[in-house]
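A.B. asks: How does the following fold in three dimensions:
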Amino acid sequence: MNRLKVNQSNESPIILQFQNLQPNTQYFYIFEFYDIENITPEYLKTVYNKEKDYEFTTEFEQPMFSFKTFGLIGQPYTFNFSASGCARTASISTIFLDIYQNTYPQFFFMLGDLHYRDINTDSVDEFDFAYKQVFGSTTQRYLYQQVPIEYQFDDHDFGKNDADGNSPTRNTANLLYWKYVPHGNLHNYRPLFQDEELPQFPQEVKNIEEINEENIGSYRYQIIGRTIIITVDLRTFQNLEVLGDQFGNFSNARSILGKQQREWLITILDKVAITDWIQAVIFISSVNFHGETWDMFPHEQLLIADKLQNIQEVLEKQVLIVSSDSHMTAMKNGYNSYIQHLGLKYKYGLQETMCGSLDKSGSCKTQPLTFGPWLGKNHYTNIEIQDSQLRTCIIIRAFEKSSQLFFYNTCDDRLKSLEGKVKCPFDVLMRVVYVIASLLVSFGFLIIIYLIVKKCHKNSMRYSLVMREK
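C.D. replies: As a prediction, the model looks like this:
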């Protein structure tokens, strides 16, 4: 057993870096407390949530935790992760327990809106307190102690509702993300070929004064086996860049990605296209790729769709878009996946699963859908990449608490060929109301025309009688 001594004199998170770990291996660890006052069994219960199914198996009467390393890069490797988004501030919902106990993921991906503080100032203390509220929740802490966490902020945990790059919280949100959130190399251009030289990547900063346009932003990618997970930052750079003539004569169109992130993303997608051993692409978008936010930035939306479609249709790799923000659980199989621009509809056939919400009220923001939508809270999705020498498939299972909502397999041509005309319930209701109103209006016009004709006919009869009398 190896021991690592840590001295902590302030409230900053403790960062431990382990080296020389073996791939695809389960590791176990415990915490020992020394020279700390007021450490009692009751206190340890609050720290570890001892009553939440932990097994105390060591002589120190401390809970044992574990994590599992991933398989070798470039080799077939099957793994799964769960994903969702949109949690009330300091939520103590039991959905966080359900995620772990029902799916046992290798990691959990928080897709945005970790909290709803809607901070609108550059206060480090407010963001600091927001993170402490999240990790102070007994149920959330339970999940994050069991499995690694991946996280990408969206609007409510970046700033106020619909916050973009002009938000006064821009620098502070990124600074506190670096402080509290475990993550890999941000902006990484880590090569996809072993014989390439590893270029420099921006070093993280610890003071807000050190933030600049070279190091800001949380976009990154990670390779697990033969799967690449690409995560974009849709808040830090949104609405800052005017595209000008880069996408034709649209000088007033703005960017959601920003120049630096867009160039990075194009580079990564182009490398994926020429790297034979990459068999699956998971594209993480904190908002629906076929939804209202991306629709405001069609130039970059179409650019990404072109790249992903080439990878999926021409190169025959598996591609899945994973998103949240819409407060609904649903699936688009690509049959009716369109992008609209300048009155034209472009069909790309991209598959997208919409995850959530954890414990926020439901809504519906994209359509038509193949499965769903299931509105409301207590929703999450488990994504399994089944990778073997024969083929690679992505399995999607969506849940409400412990009940499965739908199942989808990207290798099942029957599921991919479903027409998928399911509409949002509100849209269906409004369409029914519209049809009824149209019928009533039409019927009303018919009645008016009938009355006018009747009156005209009656006047005509009177005129005929008068003429006869004369």
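
A.B. asks: Only C-alpha atoms from now on, for both contacts and neighbour counts.
C.D. replies: Noted.

A.B. asks: Which stretches in the stretch 51-200 of the chain count as strands?
C.D. replies: Taking DSSP state E, counting those that start in this stretch as the test, the strands found in the stretch 51-200 of the chain are 65-68, 79-84, 108-110, 149-151.

A.B. asks: can you pull the buried residues of the first one?
C.D. replies: Of the residues in strand 65-68, those with enough neighbours to count as buried (16 or more other CA atoms under 10 Å) are 67-68.

A.B. asks: Which strands or helices does that strand pack on?
C.D. replies: Here strand 65-68 touches strand 26-29, helix 138-146, going by 3 or more CA pairs under 8 Å, 6 or more residues apart in numbering; DSSP states H and E.

A.B. asks: Also this sequence, please, to line up against the first:
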Amino acid sequence: MSPLQPVATDPTAQAPTLSLLASWIVVLSLLLGWLAVARPAPLAAQPTGVSWAWSGAITEGSAVVVARLARGVSEARLVIAPDGTDAEVDALTVPARGYASPDAHGLVRFEATRLSPATRYRYRVETREGQHLEGRLRTWAAGPFSFRIAFASCATTGSNHRVFDAIRALTPDLFVHMGDFHYLNIGRNDAEAFRRGYDRVLDSSRQSALYRAVPIAYMYDDHDFGPNNSDGTSASRPAATAVYRDHVPHYPLQAGADTIQQAFDIGRARIIVTDTRSSREPVDAPRPRTMLGEAQRRWLEDELTRAKDAALVIWVNTVPWITKGNESTHEGWAPYAEERERLATLIDTLGLTRRLVMLSGDGHMAALDDGTNSAYMAGRGPDSRGFVVIHGAPLDRWPRTKGGPYSHGVSRRDHQFGLLDVADTGTALEVTASARDAYGQLVPGLELRLRCDQTGCATR
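C.D. replies: Sure, this is the predicted structure:
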């Protein structure tokens, strides 16, 4: 047939072509739908004056906000007021008069004091020209106080997945980020590379919205401290710790320490956050090895001793504690068994085993153990019970199981996080630990309810 001849228009002849076209349209629609979830959504335009801001170090009467100003912006201030009040009348400004200048990297750190306990605040980081970013936070209270903590780890660098919206929608009072904030695997002492890492994450529209709506307590793990499985020998260590101190709204750190561990109270609960990377010895170092370093281990032992009368102790330990499934692995605490036993024995001696809940990440999974498998104290028997351990991960990373076994099992899927609800009745703490999916819904089977008082925590 000549190229100039008309093509037949018989509908029957056209049917296969149209059917094939329809099939491709369906496939393309499904592919585009998948990409909308799997790939970061386009970033929302940032104000020209303030690139990002987040809050943390919350107490009964204070908070810290750290912001990064755009290049060329020379001054900014923090305006903070109780939510629902007249900002012009009730607002506090930091500094009290005038504006603050950023450091050489555009960072400005605001310490807001004279806040009221158990109060929801809205804040605004603004430039002289009126450009601004807004956020929210809630202060704690001494004594009986109910609160919600979301916790998670492991997100692809700059992820903009909807899981961050799901966390924000549950309105937690604190988001505990347990590491792998990014996956840049920086293996050199390059502070600027770490600064770029923070910018890439905080420029994500969904993550930025979460961190402005919910105060953060953040502890790095291997991929955001150094290379995969990095330890205290990593060349990245000086840059990682220095940039953390500047960029993160953290609680007070130990003077002169190389590690960034911290502890604080929320109501009648004591939260202890340990740094499992900065002073960790290599897994092939002579035994006994240390995960925490001698100085941090002494600090942790002191913190546990001071917390022995707390109604609830929450230990944020970024890596798997339970490794009974394969003790020969190099994952988690297995290579540091002697130090693990020492700490478990102290916890048991202090009477804290039944009043301690451990939050963990690192493994790309959600998992829950009620104490059946977490006992590592000296003299333990086959029926010895440890404390509750719950893993919340990954935020946006492929699934992978680590450690175990876990009494309530493992959810090996992407886009997960943990939730810890603490309702203080004045005589007891009603605690609910659970794992949640990308929509904030309960992961079936991964929920545990406890009632905690001075005698310990019992399953409800």
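
A.B. asks: now what about the TM-score between them?
C.D. replies: Here the TM-score for the pair of chains, by TM-score structural alignment, normalised by the length of the second structure, is 0.71; 352 aligned residues with a CA RMSD of 2.8 Å.

A.B. asks: Can you check which of the strands of the stretch 51-200 of the first structure gets nearest to D125 of the first structure?
C.D. replies: strand 149-151 (20.4 Å; CA to CA).

A.B. asks: so where in the second structure does that closest one end up aligned?
C.D. replies: Aligned using TM-score structural alignment, strand 149-151 of the first structure spans residues 216-218 in the second structure.

A.B. asks: And that stretch against the first structure, how far off on average?
C.D. replies: With mean CA distance after the TM-score superposition for the first structure, stretch 216-218 of the second structure departs from the first structure by a mean of 0.7 Å once superposed.

A.B. asks: Please list the residues outside that stretch that contact it.
C.D. replies: Contact with stretch 216-218 of the second structure is made by 54-57, 174-179, 248-250, as judged by CA atoms under 8 Å, 6 or more residues apart in numbering.

A.B. asks: Looking at those, which is nearest V422 of the second structure?
C.D. replies: Among these, and counting by CA to CA, the member closest to V422 of the second structure is L174, at 12.1 Å.

A.B. asks: The closest one maps to what in the first structure?
C.D. replies: Match for L174 of the second structure (TM-score structural alignment): F107.

A.B. asks: Can you report how many residues lie near that match?
C.D. replies: 21 (other CA atoms under 10 Å).

A.B. asks: Just list the residues touching it, thanks.
C.D. replies: 80-82, 147-150.

A.B. asks: Give the equivalent position in the second structure for V441 of the first structure.
C.D. replies: Counting by TM-score structural alignment, V441 of the first structure has no partner.

A.B. asks: Roughly how far does V441 of the first structure sit from F426 of the first structure?
C.D. replies: Note on V441 of the first structure: its distance to F426 of the first structure, by CA to CA, to the nearest Å, is 22 Å.

A.B. asks: one step back: of the helices and strands packed on strand 65-68 of the first structure, which stretch is the most buried?
C.D. replies: Stretch with highest mean neighbour count among those: helix 138-146 (a mean of 19; mean count of other CA atoms under 10 Å).

A.B. asks: before we move on, back to that, for the strands of the stretch 51-200 of the first structure, give me a markdown table that also has distance to K401 of the first structure.
C.D. replies: Shown next, in a markdown table, are the strands of the stretch 51-200 of the first structure (distance: least, CA to CA, whole Å):
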| stretch | distance to K401 of the first structure |
| --- | --- |
| strand 65-68 | 24 |
| strand 79-84 | 12 |
| strand 108-110 | 15 |
| strand 149-151 | 19 |
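
A.B. asks: what's the distance between the helix or strand that contains S55 of the second structure and the middle of its chain?
C.D. replies: Taking DSSP states H and E as the criterion, S55 of the second structure maps to strand 50-56. In terms of CA atoms, centre = their mean, to the nearest Å, the centre of strand 50-56 of the second structure is found 16 Å from the chain centre.

A.B. asks: which residues in the first structure does that strand match up with?
C.D. replies: Under TM-score structural alignment, there's no match for strand 50-56 of the second structure.

A.B. asks: Name the next helix or strand downstream of that strand, please.
C.D. replies: strand 63-69.

A.B. asks: Output the contacting helices and strands for that following strand.
C.D. replies: With contacts taken as 3+ CA pairs under 8 Å, 6+ apart, strand 63-69 of the second structure sits against strand 50-56, strand 107-112.

A.B. asks: which of those strands is buried the deepest?
C.D. replies: strand 50-56 (a mean of 26).

A.B. asks: which strands and helices sit next to it?
C.D. replies: Using 3+ CA pairs under 8 Å, 6+ apart: strand 50-56 of the second structure touches strand 63-69, strand 120-127, strand 132-138, helix 205-213, strand 216-218.

A.B. asks: Let's have these in CSV, adding distance to H364 of the second structure.
C.D. replies: Converted to CSV, those look like this (distance: least, CA to CA, whole Å):
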stretch, distance to H364 of the second structure
strand 63-69, 29
strand 120-127, 33
strand 132-138, 29
helix 205-213, 19
strand 216-218, 18
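
A.B. asks: if we compare those, which one ends up closest to D370 of the second structure?
C.D. replies: Closest among these, using CA to CA: strand 216-218, at 24.4 Å.

A.B. asks: sorry, back to before: so can I have TSV of the contacts of stretch 216-218 of the second structure showing distance to R128 of the second structure?
C.D. replies: Below are those laid out as TSV (distance: CA to CA, whole Å):
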residue	distance to R128 of the second structure
W54	20
S55	21
G56	24
A57	26
L174	30
F175	31
V176	33
H177	33
M178	36
G179	35
V248	24
P249	23
H250	27
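
A.B. asks: Out of those, which is nearest to R114 of the second structure?
C.D. replies: Using CA to CA, those come closest to R114 of the second structure at A57, 14.2 Å.

A.B. asks: so what's the aligned residue in the first structure for H250 of the second structure closest to, chain neighbours aside?
C.D. replies: By TM-score structural alignment, H250 of the second structure lines up with H183 in the first structure. Using CA to CA, 6 or more residues apart in numbering and skipping residues adjacent in sequence, the residue nearest H183 of the first structure is E150, 6.8 Å away.
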